[in-house]
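**Q** no sequence on hand, only this structure:
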């Protein structure tokens, strides 16, 4: 069989039957005999292309075109191969020749459209897809690609229709579902976009693109947890993808997971070391953590690495603004506008700048410019309304707030501003309606709740106002001892009369022995011997003033000053002097050791140092806090420095700490070495200037971050402990100005508490000598905390209220006798004062219910005794006295959501006591409230306190790790 035509026909038969080897051999025989046989050239090229032999196929197609230049199949097939090989120019030429021959070749139109779509030429691609569909192309893929081209052209409506058609034709087309989700996401229809992306993922589980888009959709919907999980799954499929990593880090930052975000950014920076956008995200993270200086540095570094974007400059401006660097912020925001004159966020930032500098009219113009560019920028409109209100244009302000709320009905700041404007206009009903509307979407918004309570109060709705204030506080609560002599020893042994004799003897032998006076005062208070107390206190203040004036060391210890009416600047100076003395003791060791610090490992290592990890009020309450700590994310070390033998409570601490060291027998230097070798990142002193403390250890700087918390609670004046954890009530602003530390403010009370067991035994007043029908006042603090001023209030109350008695904790015989003498001197008979002995704690808590109200003293409020009363449901009335020790009650009651029991002067204190006695149903209501809410208030939420402290530790560590000097901050409140 030598006839080429006959061989060609047999080749076609073999080709059609799938015998490709035979067909290929026969085609080659034909071409050997007739090299210009166009059919054999074309068919063999097609066969070779199907087998992947593209180069030979291209060669044969080219030869075929010399014979049949207008053959549509050759033109199209050669174009497809060349397009796959990246030769788009020649492929395009071939496609155009084919379309000149027959404009209605759908497959050619589709090939041309695909090529232009891949090249980013969406307009050309869209025309060809449209034409192909018009002439009959109906595959799902064609409609999906057409939708993609239309989306690129911002023709959302048309694109949505094509995508819906694509999925209708083939519900198994993952590409169609993905493009549909992208269109829905672009159109703001997130609820529809999410299932579309999920369908694409289900059809193609190994495709990372829809996972990235799904994560974006979830992030925009506020579902950050699921968004993070989705991004993480996408990264498993494409670990080095830059955009997925950035999206994951952004979501983690938004959810407060800065450490996790840093890990992602670290990984990406190894692959993309010069990507400024990674630094941009890290800067956002630092700002979210309150580390503004570091965020500024990182924004600037991102810009230096080429991120010449308006977002970078505007975010730099925002951080500078928050740092009160207003001129620099203005320059950065204007730089953003140089890059993009229509960048609305920069105009909003300039509005903030103008408002802060007092240019309200300019601020309004900037805000309105932002909303002109972006009519959907509700926050800018609300900001314009705010400055308009400050200008006194209430009607215009109301209009602007309503305009902002038309754009974003859930914008809490706009509802709050609208309500405040109504308030300012004396339109309280409308104000309440505005606040309520905002609370529909954000029921825990403290600002809305606070403003609502103000409106209630203004309209006489007192109960509603109190309840609303409580709700607001639930959401966001707003918040100085070492002498050595025989007298001091006797005092510590509670041999108070003997100690007083010793102090008096010392002063008789040396009248200017200033150090004695504070101990004498304390001893007099222990014995409730008030005859010479006021003179002793006056002498202490006089001595301190003279010592300061002459540049001497203050003889009164910082601890003693805490409960004395001494100017705050004297307390700080005394603390600084004592701290300097402490550091000086080990200055040589500190200089010679120069500890090196280990880097942070997987967990942040936290060390607590205390003499009170034992049967002690601080130890018992701190134990609950320690158990509530997150031992998965942090590693906790306990360092005991005992002055008494460890006990059963110490054994509990050994079990709860991840590691426990008894440093009692160690020298200061050896103790510091143990801590340093443990690699502690954050070291916390829990004793301050209280008994048993060893600040010398801290003066050696064994850890990079050193903090004081809880045990002393006020400024130590120590350079080696630059941080102090407190709350805004224990150290208000006027006291903060006299603290050497950078203050870390907890959002609730600084005090740790415990859920102590309350005995279920039935208790009766007769068991404790209390009259059954009496109105019982109680104070279970040590008698030394009672002062003449508070006692005077109590005695006046007893004289006015015949059925009332005062129930006090047992003291020394001399103290009890002095109390009764003072009562008689104030017209109250001894039978009206009843002393009670110490009993087991569970029984003590049970007997608290026998009292009607507990009372704090003026100079020294209770701590654990106060929390005991609240836990047992006993209302306790406090007064914010003139000393630091008098502020604890305010802090505790605020954290217990009991502001109605806080007073701010003795007059108010006395009036409030009489009011509650005259309206005893209020006390019953308060008691019921305390019992019903005690499990929910921050005061007894050890887990909440633990989370706040942990966040504070991380924020302090972040500052250290970034090389930033300690800078105080408020720990963000948990919801």
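**A** Perfect, I can see it now. Quantities reported herein were computed from a predicted structural model and do not represent experimental measurements.
**Q** drop to CA atoms for contacts and neighbour counts, all remaining ones
**A** OK.
**Q** surely residue 566 and residue 543 touch.
**A** No - here residue 566 does not reach residue 543: they are 11.0 Å apart, not a contact under C-alpha atoms under 8 Å.
**Q** which helix or strand contains residue 100?
**A** According to DSSP states H and E, residue 100 maps onto helix 88-101.
**Q** hmm, who's touching the following helix or strand past that helix?
**A** Toward the C-terminal end, the helix or strand that comes next after helix 88-101 (DSSP H and E) is helix 106-118. Residues outside helix 106-118 that contact it (C-alpha atoms under 8 Å, 6 or more residues apart in numbering): 76, 80, 83, 88, 92, 95, 98-99, 122, 124-129, 131-133, 135-137, 142, 145, 149.
**Q** in helices only, show me these.
**A** 76, 80, 83, 88, 92, 95, 98-99, 122, 124-129, 131-133, 142, 145, 149 (DSSP state H).
**Q** for the stretch 151-300 of the chain, which segments count as strands?
**A** Counting by DSSP state E, counting those that start in this stretch, the stretch 151-300 of the chain forms no strands at all.
**Q** included below, for side-by-side comparison, is a second structure:
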């Protein structure tokens, strides 16, 4: 039998009854009638649209999307239906399909500003910021006074890294919290932190619960080393938004700077679980300070990379003419008095100019300090790209014909790793700035050595490994102050053994401090010399010492000092105690340079094996412990065995002749790595692991 034919007007009747029910708040009953209508009259467009709207209003986006899709398959085509379909697709994270739906809506109704705005949001979600900016231009041409479009236009410029243009646009907008927060972001990127803080302060005066401004101010205060104030901001932000992106990890990282370890294990467990579940709970650098787990660090890096710098459309890269020098570019924000520059300065000067043209792509501040002046003179070209967007920097590098680009900043604060996503060079390498994987294919190679990336952890790195004979370079022109200040001038006891650790406080975990307490208890009259950066931190640390059975005076706290004073002070200590899971890097080299032995316990991750690499390179493998008990035993033995100390000092007396401070050899090894990677590319071969032998040059 054929199904009964619906009576004329039956569909309209159902729609009228549904509308009446909605008018009286009987939503569930209205939904039932609309569901009946689409079942009985599937070729009628209006029931699908109304049911979709009802479901969307209740945030039932999957069911709403199916209704809108069904409506859009019917005739006549209607712009509102395609617009609503796009909204539902956007809510479901199907942004490419949403873009197509919005474009269909605009083909039917091109002068609709809200649709242009919605299209821009979907394109921005796909990180197609140029297209988003063009769509917002259309929206503003139709509705030039609409605040939502103007703020989104400025926000898109921020996301493109067009800082100066964004600041100009924001200056024309009314002083609202969202505007002030964006101004703070831009001013921070323009190296104007005091003005950025003032913007966040004003935004929070106007809207005290603005979580984004609290997060941003806390983050900036953390970078400015205002740790107590940073923690207050992050605590407030986390209370308002417990699942906020990166907030749980950032809050724990800030607390580490203050030695606030209450609930440490529970917080760390939640962070670990979040990373394992693929959530945005912690930035990779912060996690490296907390756990020694290369696979977990790789997962955190991948989450960060996918969010922060997914690969972009690639431009064609021309092949270089044969016989020309390799064009080598170093990318960094830290070509100034900074640990990376302290390591790399002499390498830049020693590069073989007959084989390499060496350029700097600098997006950091331009202070009038001696290190930046030295580097400006060392590079063949020093190109300031701070004012350019990520895509523009990549375009500039391609125009320069860069063959190999080495990123020295990695995932550290202020990094613009998004530049690498635009493929500025055919070979892209990661070195020094991040001690581990970037979790992304935008880097072809990670420069390492056999100690930092042993074979058993190789799978935790997404890049090909360029394995050097020794990992870390050093500048032999770093100062070695001949005059020692004397212990009394530094607040140290004149007699007794001085253990020290000048690593950042965030590297000192509760378990690390417990290990140090065991050492101090075993060596009477010894002290532990640490950095002092915050009164609250100092008070917390002394409370931890008392809880561990130590008199508070067994801890001596040192303020940060100018570089030469800090190097001279290192010579007053007897043994540098390294941290796990995040080792000393430049600080360990500084200690060894000043003749101060370093004791380390290597872990599994790259960041936990750097000091072991340095000690092997300087000829002191006996200062590499096997486990925690051995670390304590070696520290105690070193403090109590004058013969052992004399033997170590004899090795350190010849340190300038060791592999660690053989900067010409390290430079040749780096050059061999760059040339090998470049030649693989010219041969059409994909990046692959390789080793540079000690004799290459």
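**A** Yep, it's here. This is a predicted model, so every value here is computed, not measured.
**Q** so the helix holding residue 100 of the first structure corresponds to what in the second structure?
**A** Helix 88-101 of the first structure lines up with nothing in the second structure when matched by TM-score structural alignment.
**Q** also stretch 705-723 of the first structure?
**A** The aligned range for stretch 705-723 of the first structure is 427-445, by TM-score structural alignment.
**Q** got the end-to-end distance for the matching stretch?
**A** End-to-end span of stretch 427-445 of the second structure (C-alpha to C-alpha, to the nearest Å): 8 Å.
**Q** related to what we said a few turns ago, the helix holding residue 100 of the first structure: which residues count as buried?
**A** Using 16 or more other C-alpha atoms under 10 Å as the test for burial, helix 88-101 of the first structure gives 88, 91-92, 94-99.
**Q** cool, stretch 511-525 of the first structure as well?
**A** For stretch 511-525 of the first structure, burial by neighbour count (16+ other C-alpha under 10 Å) applies to 514-525.
**Q** then residue 635 of the first structure would be within a helix, right?
**A** No - with DSSP: H, G, I helix; E, B strand; the rest coil as the criterion, residue 635 of the first structure is located in strand rather than a helix.
**Q** how about it: what's its closest non-neighbour residue?
**A** residue 605 (4.8 Å; C-alpha to C-alpha, 6 or more residues apart in numbering).
**Q** again with residue 278 of the second structure
**A** Spatial nearest neighbour of residue 278 of the second structure, chain neighbours left out: residue 303 (6.6 Å); criterion: C-alpha to C-alpha, 6+ apart.
**Q** report the buried residues of the host helix or strand of the one you found.
**A** Using DSSP H and E, residue 303 of the second structure falls within helix 294-308. Using 16+ other C-alpha under 10 Å as the burial criterion, the residues of helix 294-308 of the second structure that qualify are 294-305.
**Q** for those, which one is nearest residue 621 of the second structure?
**A** Proximity of the buried residues of helix 294-308 of the second structure to residue 621 of the second structure (C-alpha to C-alpha) peaks at residue 294, which lies at 23.1 Å.
**Q** how about that closest one, what's its partner in the first structure?
**A** Checking with TM-score structural alignment, residue 294 of the second structure has residue 568 as its match.
**Q** quick one: that match and residue 732 touch, right?
**A** No - contact criterion C-alpha under 8 Å: residue 568 of the first structure and residue 732 do not qualify, at 11.7 Å.
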